[in-house]
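[1] this one's structure only:
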């Protein structure tokens, strides 16, 4: 299928060929008929993409500070690699989509195949959208009219924050597409509406809709005009839909407002606010967030959990429906706003001159194709029939892009597929790294007999099931940590593993780092117990992040701290026996990412893992100390290693290397030539059980015996094995 994207590195706007998405649970798959180009928002993205590196930095000073902090802790090269990797990820454009439902995901009861819907889908021939971000279109509305739904909801949410009453005077500053729709809806609310814009055509359109519209370029003093129209009272409210970096707009909004007036910002302007302007009139100021309540809430948007109507009357979905009703009833007239209709293939007519475009609303028209959407796009005609160790990758996120693929490239890996749910990220990476096929259907990898190894790099809640599927398809597996989120998933994995002579590899890369190998060599392989202290300055992640969600990410202890349990086990040369964890100021039943994990090993080694999220990003992220036989090793952020008490060794250094390159080099070699997994399976299971035990310890307030867990697990494995046979 075709999709419009913005390349942030080159600045090009591209019509890309990508595989069509597969409908997800809780979503509907829509074949697009029309989409509306939001010239204001999309122009900003296009112009940002075209800006040079310095101009991009000036537009995002907060990001520049983050980059400088990362340089201090990680070094210049890793930081620049991360920056260019981020800029190498194109943005899908568009959020005003209309089309026909062609598939319905599990758990969706509101829609059926054949329904026409408006959604916030991208400019693409097919989009899979969550049910709470789609609304059914009334029969008397055309697809073109319905394309205004989402952008109309943006204006409507601003109006809801204004909370206008019948007869009030409301000023709309900026009569672009959102401004014109906002003005019409305010008028329908019984308000007297005054609009300002420097474009004469937009002013004329507003006048035709019954708005008192003026062009300040004609010498009009906006503040005095509002005072005159309102008999020196001032506007009851001001809605700002303009896009301008000047601070003058907010100052004028305050000056034209009445005492205790309301100002709501929908657009993007300078916000150097004068205290005096707001203090004397006791003005209120609020920024409107997109389409309404539910926006950016993963529970609402992605999981389909609606807000009770008795407590949240107007969600973003209900705002969509309200806009559609307004168009259906004739209260909102959008047809005069359509400036041009352009076939998708001729998209450059719109995007080629956006900076000077005089368009109000541009509609993209899609072909009505009666064919099954393609889920695999072949980019290269490579033959893999005579090769061993052919790879297929499931997941094309940041980590795959930044770490996994560069490492596999160094290892000269043969990659036949890369899969992603949306298709765009996998296509981008496939082109960059010379991967033959990009797909949205990961089962294609499992069905292909030429694929020997499947790499799973998805969100954590998908790891266990995909590992089992890959094993059942007779594939070797590499899965990014964690292997599983609970003991039931781990039992299922081991049950499948016991039936197949295939390896399971987990991305515990720290043990493969050059400085970790040096530490292990200096410590030796004797049974002498050692003391280990690993301090992880993990950094803050918001509580609403998917990583923190216990169902999706498993939390940061299971999802991330497992790295350091494995590292301690590698250095100790032993298995974890007992685990105890305490945490900073949390209810034991809650998730945590500020915790101390105590590990006791079979050989007597003790390890302490301090996993903290409340430290400064300017401080090193990882520090590991080992104490053994009157000798000490201190590893600082994988860049330097210092030894105390060792004969012939005092220090070593390297560029920041966390072991990814060595890990994947060994992995590719083993799959090509045959051999055991790069980490023994019993060690992987022990580390995974230890991470589960840490959570259990926090809840119970007691030490947890990992050996008992292993015994219980073996009993479950036996039952699964017998059942499978």
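    Looks like it came in fine. If you're wondering where the values come from, they're calculated on a predicted model, not measured in any experiment.
[2] hey, let's count contacts and neighbours off CA atoms from now on
    Fine.
[3] so how far is residue 342 from residue 365?
    Residue 365 sits 6 Å away from residue 342, going by Cα to Cα, to the nearest Å.
[4] my bad, should have said residue 4
    Per Cα to Cα, residue 4 is found 13 Å from residue 342.
[5] Distance check, the residue of the chain most remote from its centre against residue 256.
    Distance from the centre of the chain peaks at residue 231, with 50.4 Å (Cα atoms, centre = their mean). For residue 231, the distance to residue 256 equals 12 Å [Cα to Cα].
[6] State the next helix or strand along the chain beyond the strand ranked longest in the chain.
    Of all the elements of type strand in the chain, the one with the most residues (DSSP state E) is strand 27-37. On the C-terminal side of strand 27-37, the closest following helix or strand by DSSP states H and E is helix 39-50.
[7] for that next one, packing partners?
    For helix 39-50, the packing partners by 3 or more Cα pairs under 8 Å, 6 or more residues apart in numbering; DSSP states H and E come out as strand 2-6.
[8] Check the offset of the helix or strand following the strand it packs on from the chain's centre.
    For strand 2-6, the following helix or strand on the C-terminal side (DSSP H and E) is strand 13-17. Here the centre of strand 13-17 is set off from its chain's centre by 21 Å, with Cα atoms, centre = their mean, to the nearest Å.
[9] got the angle between strand 13-17 and strand 2-6?
    Interaxial angle of strand 13-17 relative to strand 2-6 (axes from the mean of the first three to the mean of the last three Cα atoms, to 10 degrees): 150 degrees.
[10] putting a second one here so we can go through both:
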């Protein structure tokens, strides 16, 4: 399918072929008919992407601070690699469209194939996988052209709701671009007196043609006109829909608002404010967030959990519904706002018009994608067929691009990468272009069905790991899966059964075992016997509320990260823990605990304490491992410094073992090398991580009481 993307680094715009998306249970697949270019938002995004790195930094000082913080803890080289990876991306464009439902997920409600819907949060592509609550049925009288305004109109409507002005009240709309014009028309339909203000005469005239009072900003003269229109009181609310770095629109709004009025910021404007104007009239400054309640809420968008109407009357979906009903009833008209329509193949021309024509207000793209899409692979770069077995990747997120794929190449896999797939096909296409991968496949099932793929690397979201591992093994593949191997004991049993009934290798991404410093430490400790005392401190750092680790379906940080440190401690001891105790902060549900202390006890008398904390200072190294026993004291500080018995050990290679692990995988796949020892360790670490979650929940589920046999793989894995 065709999708419009732009380069994050230089703003280059392209229409690319990517696989059709696969809708999740809470999503619906929509064949797009029309999509709307939001003049203000998309023009600003394009300008920023086209800007120099210095200008980008000035525009986003918050991201600069994050880069500096990371450099202090992770090092300059790692930080530069991460920044380059983020800049070397293609981002999708568009968020307001309409189309026809092709397929509805099992957990969506009121949607069926053939239904016309207005969509939000996804836009300029022939097919969209849309959150079910953001795919809104379109009434029959509403044209595709009008329905494509749904998400942008909801932004305007949410601003009006924040203003809380009843019938007969007055509002001023400052900034008469597309969102401003929609705000004017929706305000008039709500029974309000609307005054539109702009620096341009033609936009003021357009607002006036719809029934508002259109004024060209002229300072004191404009203020006098507004006071005359409002009987000397000022307006009840000001909606600021302008887009400018200047703070002038907000400052001017204080002069035309009545006492105790509301100022609602809808557009992207400067906010260097003078307190006096707000204090003297005790003004209420508010901000409207996108389409309304539910936007940027994971439960609403990703999980399909609606807000009860008795508690939240106007959600993002209901705002779009309200707009469509107003259009269907003839109370709001928008067709005259459309200035240009281009077929999707000419998207670059559409953006050129948006940039060059100051009167390009609402520019739309048209589509003719069939309602029964094909599921063909995308050939990115034709390559000669290799006689050797070849590999496929499932997942193309940030970790895959910034860390895993470079490590794969360094381990000798570069010529054997045959295909890639991801939940969002655009990320897979981008990774394929940058890494010489010939095919981008629509789904994981398509990749597993290919006979020319021998080894599968699974780097998808955590809740898919166990199922994909079992399916890949059953398809006769060798499998590498990033940790965690499983999120529940049932999933672990599923993986174990699949491994037992097949002959393929299975590897888990516990790379720290293979780090050069760990390998050297193992050799030092092997010279003697006896129990070890291990202390592992992890300064994990906080994650934003929107991070997917907060999604309970993904297992949280214990299953996804703490398992790494459990695994390394067990690998150094040479066995799996017989007892697991865990203590958390008690904030939130046990499975999503972010601050935890874990105590592991081993049959040989060894102990390991893992302190995983998110509240440390950013200058503190992320990982510090101390090992005492067998006549030695070993300190590994963030895998950058190794100290043995008080002396620093200089190694020729450093790092956390990604390349070394993948080299081991390559050797094991190419030759009859047993994976039993490593796999036993992986199953043991997974069971221990599950036991940590159980302990935090107050459930007695120690690893020693869980099954320890994995086919021919035994619980012990002493070196």
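    Looks like it arrived, so ask away. What you see is a predicted model; the values in this text were computed from it and never measured.
[11] Tell me who's in contact with residue 99 of structure 1.
    Counting by Cα atoms under 8 Å, 6 or more residues apart in numbering, residue 99 of structure 1 touches 30-34, 116-118, 143.
[12] Of those - the most surrounded one?
    Highest neighbour count within these, by other Cα atoms under 10 Å: residue 30, with 31 neighbours.
[13] mind checking how far that residue is from residue 132 of structure 1?
    Counting by Cα to Cα - residue 30 of structure 1 and residue 132 of structure 1 are separated by 14 Å.
[14] Please apply the same query to residue 374 of structure 1.
    Taking Cα to Cα, one finds residue 374 of structure 1 at 26 Å from residue 132 of structure 1.
[15] same check, this time on residue 216 of structure 1
    Using Cα to Cα, one gets 40 Å for the distance from residue 216 of structure 1 to residue 132 of structure 1.
[16] Of those two, which one has the most company?
    residue 132 (24 against 14).
[17] and the more buried one, what does it touch?
    Taking Cα under 8 Å, 6+ apart, one finds 300-302, 304, 306, 316-317 in contact with residue 132 of structure 1.
[18] Give the buried subset of those as a PyMOL selection command.
    Applying 16 or more other Cα atoms under 10 Å to the contacts of residue 132 of structure 1, the buried members can be selected in PyMOL as follows:
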select buried, resi 300+301+302+304+316+317
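[19] one step back: who's more crowded, residue 4 and residue 342 of structure 1?
    Taking neighbours as other Cα under 10 Å, residue 4 of structure 1 and residue 342 compare with residue 4 leading, 23 against 16.
[20] Over in structure 1, tell me which residue corresponds to residue 43 of structure 2.
    Taking TM-score structural alignment for the superposition, residue 43 of structure 2 sits opposite residue 43 in structure 1.
[21] I'd like the distance between the closest residue to that match other than its chain neighbours and residue 40 of structure 1.
    What sits nearest to residue 43 of structure 1 in space, not counting adjacent residues and going by Cα to Cα, 6 or more residues apart in numbering, is residue 354, at 6.1 Å. Counting by Cα to Cα, the gap between residue 354 of structure 1 and residue 40 of structure 1 amounts to 9 Å.
[22] can you check residue 139 of structure 1 too?
    30 Å.
[23] Comparing the two, which shows the higher neighbour count?
    Neighbour count, other Cα under 10 Å: between residue 139 of structure 1 and residue 40, residue 40 has more, with 18 against 9.
[24] State the distance from that one to residue 345 of structure 1.
    22 Å.
[25] again, but for residue 361 of structure 1
    The gap separating residue 361 of structure 1 from residue 345 of structure 1 is 18 Å, by Cα to Cα.
[26] So what does residue 656 of structure 2 match up with in structure 1?
    Matched by TM-score structural alignment, residue 656 of structure 2 corresponds to residue 658 in structure 1.
[27] This completes my enquiry, with thanks.
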